[in-house]
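1. sequence and predicted structure below; questions after.
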Amino acid sequence: MTFNPVLSWWLLGPLAAAAVLGLCWILFRTRAQPEAAQPEENRAWLFRAALVLLLLLAASRPGLPGGAVQAAATNLNVFFVVDTSSSIAAEDHVSADGGGPRAPRLDGVRADILAVARELGGARYSLITFDSGAAVRMPLTADTSALETAVAVLTPQVTSYSQGSGVTAARTVLAERLAAARDTQPERPRLVFYFGDGEQTSAAAPRDMRLDGSLVSGGAVLGYGTRDGGRMRENSGDVTRPAQTYIQDPATGTDALSRLDEDRLRGIAQQLAVPYVHRLAGDGPAPMLRNAAPGTLERTGESLNGRTELYWLPAFAAFLLALRETLLVSRELRDLKPARQQATAGRGPRT
């Protein structure tokens, strides 16, 4: 068994020690409660402590050594900028002939990110998402497993939190990350791949995406969807309940449609000085990279010891425990609502 932690041991060690000491202290405190409540309270905190320890174990990245892989290096930093507003859930990602299922646009985005990563093996990747604001979901890393995990958990913005999306909302965050990469590793070209549909629903006008010419070395703006548009399923934020209903258009009372705006996407591509490519289901990676200036992958000739990653086992167990906690909290909130309504009714109207 080997470990390749995502944080230094001097950080993981104290965190694990603090979790154990905190559990011991909480269990000691619960002994002061009535005996009838102690077993249930102790069990709840044991589950929570197990959740923390499993996360720490996953962060240590355990694995089994074995095999060998050829070392490769490419002199690239790749930034994936992904629109995660509600429109990315529109179900109009279709093939060139229009046949087959109408998949959500996000399915195409996920597939294309991983396809680019496979073609640019050995590069370092960063993932930035945006809707009404922007966030760095993954800083620059050469860990493709981390990229795959980050892409797999991408979801559209929770519908009830939507405040309108801006197609250039990621500009400031992207510029900051590009500048930091240029200053620390000026020898590595920086590619930007922008994934979106060009739909602007924010009241504020989109900002200009032009950046310092030394920041962007290449990349592409990739468009998803159709001009006819597609319906969008609501995202309630509840991972236990798949989306069943579609977002409604308040003006008509019918299912809202999101339509591809290629003119806006071409404008963003022009400002970033990269090509624009419309993506359809089943398209290969070549059009995304044809004019993206990806550079070349250089084989070093070295052999590195291989390993089988096992971090996903404790991570999956932690997910199950977190799901349990979510369900318990949801149940408690549901039970509190009738009591709150009764208390409000008992006070009567104010005069």
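-> In hand now; what should we look at?
2. all contacts plus neighbour counts: C-alpha atoms, from now on.
-> Will do.
3. so the residue nearest in space to the middle of the chain is in which element?
-> By Cα atoms, centre = their mean, the mean C-alpha position of the chain lies nearest to L154, the distance being 3.8 Å. Here L154 sits in a region with no helix or strand, counting by DSSP states H and E.
4. S214 and R190: what is the separation?
-> Taking Cα to Cα, to the nearest Å as the measure, S214 falls 9 Å from R190.
5. how about A256?
-> Here A256 is placed at a distance of 37 Å from R190 (Cα to Cα).
6. again, but for Q342
-> Distance from Q342 to R190, counting by Cα to Cα: 60 Å.
7. then T344?
-> Distance of T344 to R190, given as Cα to Cα: 58 Å.
8. between A256 and R190, which has more neighbouring residues?
-> Just comparing A256 and R190: by other Cα atoms under 10 Å the higher neighbour count belongs to R190, 26 against 19.
9. how close does that one get to A181?
-> Per Cα to Cα, R190 is found 8 Å from A181.
10. what do the two both touch?
-> N77 (Cα atoms under 8 Å, 6 or more residues apart in numbering).
11. what's the longest helix in this structure?
-> helix 312-347 (DSSP state H).
12. just the strands in the protein please.
-> All strands of the chain, identified by DSSP state E, fall at 2-3, 62-73, 77-83, 124-130, 134-141, 190-196, 218-223, 230-231, 257-258, 276-278, 298-309.
13. I113 is nearest to which of those?
-> Nearest to I113 among these is strand 77-83; the distance by Cα to Cα comes to 7.4 Å.
14. any idea of the angle that closest one forms with strand 134-141?
-> Relative orientation of strand 77-83 and strand 134-141, computed by axes from the mean of the first three to the mean of the last three Cα atoms, to 10 degrees: 150 degrees.
15. take this one as well and set it beside the first:
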Amino acid sequence: MNGWTLSPALGWPAGVALAVIMTACAIAEIVIHIRRRSASDETAASCVRRTLICLLTAVAVLTPSTVAETTSKAVNATDIVIAIDTTSSMAVKDATYGDATTISRLDAAKDAVHDLTKAYPAASFSAMSFGASASLDVPLTPDTLAIDNWADTLSVEPTTTSSGSSLDTPLDKLLLTLKDIRQRHQNDTIVLFLISDGEQTSTTTRRTYSSLRRYLDDALVLGAGSTTGGQIPADGSDDSPDGQETWVTDPTTGQPGISKLSPDTLSTIADELSGTAVMLDATHTATDSLPKASKTWRTTSTAKTRQRTTPVVWPIAIAIAALLAWEFGAWVGMSRRLL
């Protein structure tokens, strides 16, 4: 339903304050005219004109606007694709993100996703997770809340389903996803964010990510964890109470295995993507070295109805300009008579 509302361009506090001041000026003009009517050469027309200027200015600062319902939304022509490693090693609690607090690698990845949705509030996002297999969890959408909720619900895969970490697991799914986005939005800026600890335990040779470059404008590879490493929870949980964990055993030593961040591997993947690698820690977050967003916008339609507010100030501005021109003309005429 269409309607009218007030939406002060200067904000409600400043808008209301200015409106009150201008209304007080209008009232003061009327009171002064009445009290000094016999001793002043101000005409009734001049009083009405000046009162209207004050009142119209008071209305203008409150910014009258029309409200209309719409299912279309202007979004920035930037498409963000996020791929997060959810293998069991991402449960290791050796990561930091923005401060010295130690958290799991997956929690650091979640914090990174929240920072990305804040950094690109008007962009479109697609999200996938990968472990033993890759899954496109959220198709391309401008709904950043959906991406934040997706990140919050992520969990690492159980060690019983793991067959060794292979960093090329998401490659095929990424290739299909990026190709589809490029075909549907040929002029968009497409950016890939890959978040992983860089650990490759599979015996197979990792395939290169260079095949994705044709569909990308930029890429940022984010590393979660530390080079010191940590033990992997056997239940695949990243939230087990301290002191109650059981650890994944290294079959070659019979001792709890140590998983370490591999900056070299992640940097190599970034080079294959012609992108940048950033290792997340207490001083480096996902907002470091962020690729630039597109300078263009496009319109998208959704099933969700939203309200669009459009300011309608121009008729008031024309009326105020006409009254000011009248006031200036009256002042010029008065000045000539006084000469």
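-> In hand now; what should we look at? Predicted model only: the values in this text are computed from it and were never measured.
16. got a markdown table for the strands of the first structure, with distance to G164 of the first structure too?
-> As requested, those are exported to a markdown table (distance: least, Cα to Cα, whole Å):
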| stretch | distance to G164 of the first structure |
| --- | --- |
| strand 2-3 | 43 |
| strand 62-73 | 41 |
| strand 77-83 | 12 |
| strand 124-130 | 11 |
| strand 134-141 | 13 |
| strand 190-196 | 15 |
| strand 218-223 | 19 |
| strand 230-231 | 17 |
| strand 257-258 | 13 |
| strand 276-278 | 23 |
| strand 298-309 | 40 |
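17. please identify which of those is closest to R48 of the first structure.
-> Across these, R48 of the first structure has its closest neighbour in strand 62-73 (21.5 Å, Cα to Cα).
18. buried residues, the closest one. List them.
-> P62, G63, A72, A73 (16 or more other Cα atoms under 10 Å).
19. how far does it sit from its chain's centre?
-> A distance of 26 Å separates the centroid of the chain from that of strand 62-73 of the first structure, by Cα atoms, centre = their mean, to the nearest Å.
20. cool, and stretch 91-99 of the second structure?
-> Worked out by Cα atoms, centre = their mean, stretch 91-99 of the second structure lies 23 Å from the chain centre.
21. got the buried residues for that stretch?
-> Buried, per 16+ other Cα under 10 Å, within stretch 91-99 of the second structure: A91, V92, K93, D94, A95, T96, Y97.
22. what lines up with the fifth one in the first structure?
-> Residue-level alignment of A95 of the second structure against the first structure, with TM-score structural alignment as criterion, gives H93.
23. so that match sits right up against G99, yeah?
-> No: counting by Cα atoms under 8 Å, H93 of the first structure stays clear of G99, with 10.4 Å between them.
24. and I258 of the second structure, what pairs with it in the first structure?
-> Matched by TM-score structural alignment, I258 of the second structure corresponds to L257 in the first structure.
25. need the contact list for its match.
-> Going by Cα under 8 Å, 6+ apart, L257 of the first structure touches A90, G229, G230, R231, M232, D249.
26. kindly recompute the last result at 7 Å.
-> G229, G230, R231, M232 (Cα atoms under 7 Å, 6 or more residues apart in numbering).
27. likewise L260 of the first structure?
-> For L260 of the first structure, the contacting residues are D197, G198, E199, Y224, G225, T226, R227, G229, by Cα under 7 Å, 6+ apart.
28. roughly how far apart are the second one and R266 of the first structure?
-> Translated: G198 of the first structure. Taking Cα to Cα as the measure, G198 of the first structure falls 9 Å from R266 of the first structure.
29. neighbour count: the two, which is higher?
-> Of the pair G198 of the first structure and R266, G198 is the one with more neighbours under other Cα under 10 Å, namely 27 against 20.
30. ok, how many other residues are close to the residue nearest to the more buried one when sequence neighbours are not counted?
-> Among residues not flanking G198 of the first structure along the chain, D261 sits closest, at 4.8 Å (Cα to Cα, 6 or more residues apart in numbering). Other residues within reach of D261 of the first structure, judged by other Cα under 10 Å, total 19.
31. next one: D261 of the first structure from T149 of the first structure, what distance?
-> 29 Å.
32. show the end-to-end separation of stretch 258-277 of the first structure, please.
-> With Cα to Cα as the measure, stretch 258-277 of the first structure spans 19 Å from end to end.
33. try stretch 202-211 of the first structure
-> OK, stretch 202-211 of the first structure end separation, Cα to Cα: 22 Å.
34. any residues touching that stretch, and which ones?
-> For stretch 202-211 of the first structure, using Cα under 7 Å, 6+ apart, the contacting residues are G164, S165, G166, V167, T168, R171, A175, I268, Q271, L272.
35. so what's the gap between it and the chain middle?
-> Here the centre of stretch 202-211 of the first structure is set off from its chain's centre by 23 Å, with Cα atoms, centre = their mean.
36. list the buried ones in it?
-> Within stretch 202-211 of the first structure, the residues scored as buried using 16+ other Cα under 10 Å are S202, P206, M209, L211.
37. now do stretch 126-135 of the second structure
-> Those would be S126, A127, M128, S129, F130, G131, A132, A134, S135, for stretch 126-135 of the second structure by 16+ other Cα under 10 Å.
38. please identify the residue in the first structure that aligns with the third one.
-> This points to M128 of the second structure. Alignment note (TM-score structural alignment): M128 of the second structure maps to I128 of the first structure.
39. surely that match is in contact with A135?
-> Yes: counting by Cα atoms under 7 Å, I128 of the first structure touches A135, with 5.7 Å between them.
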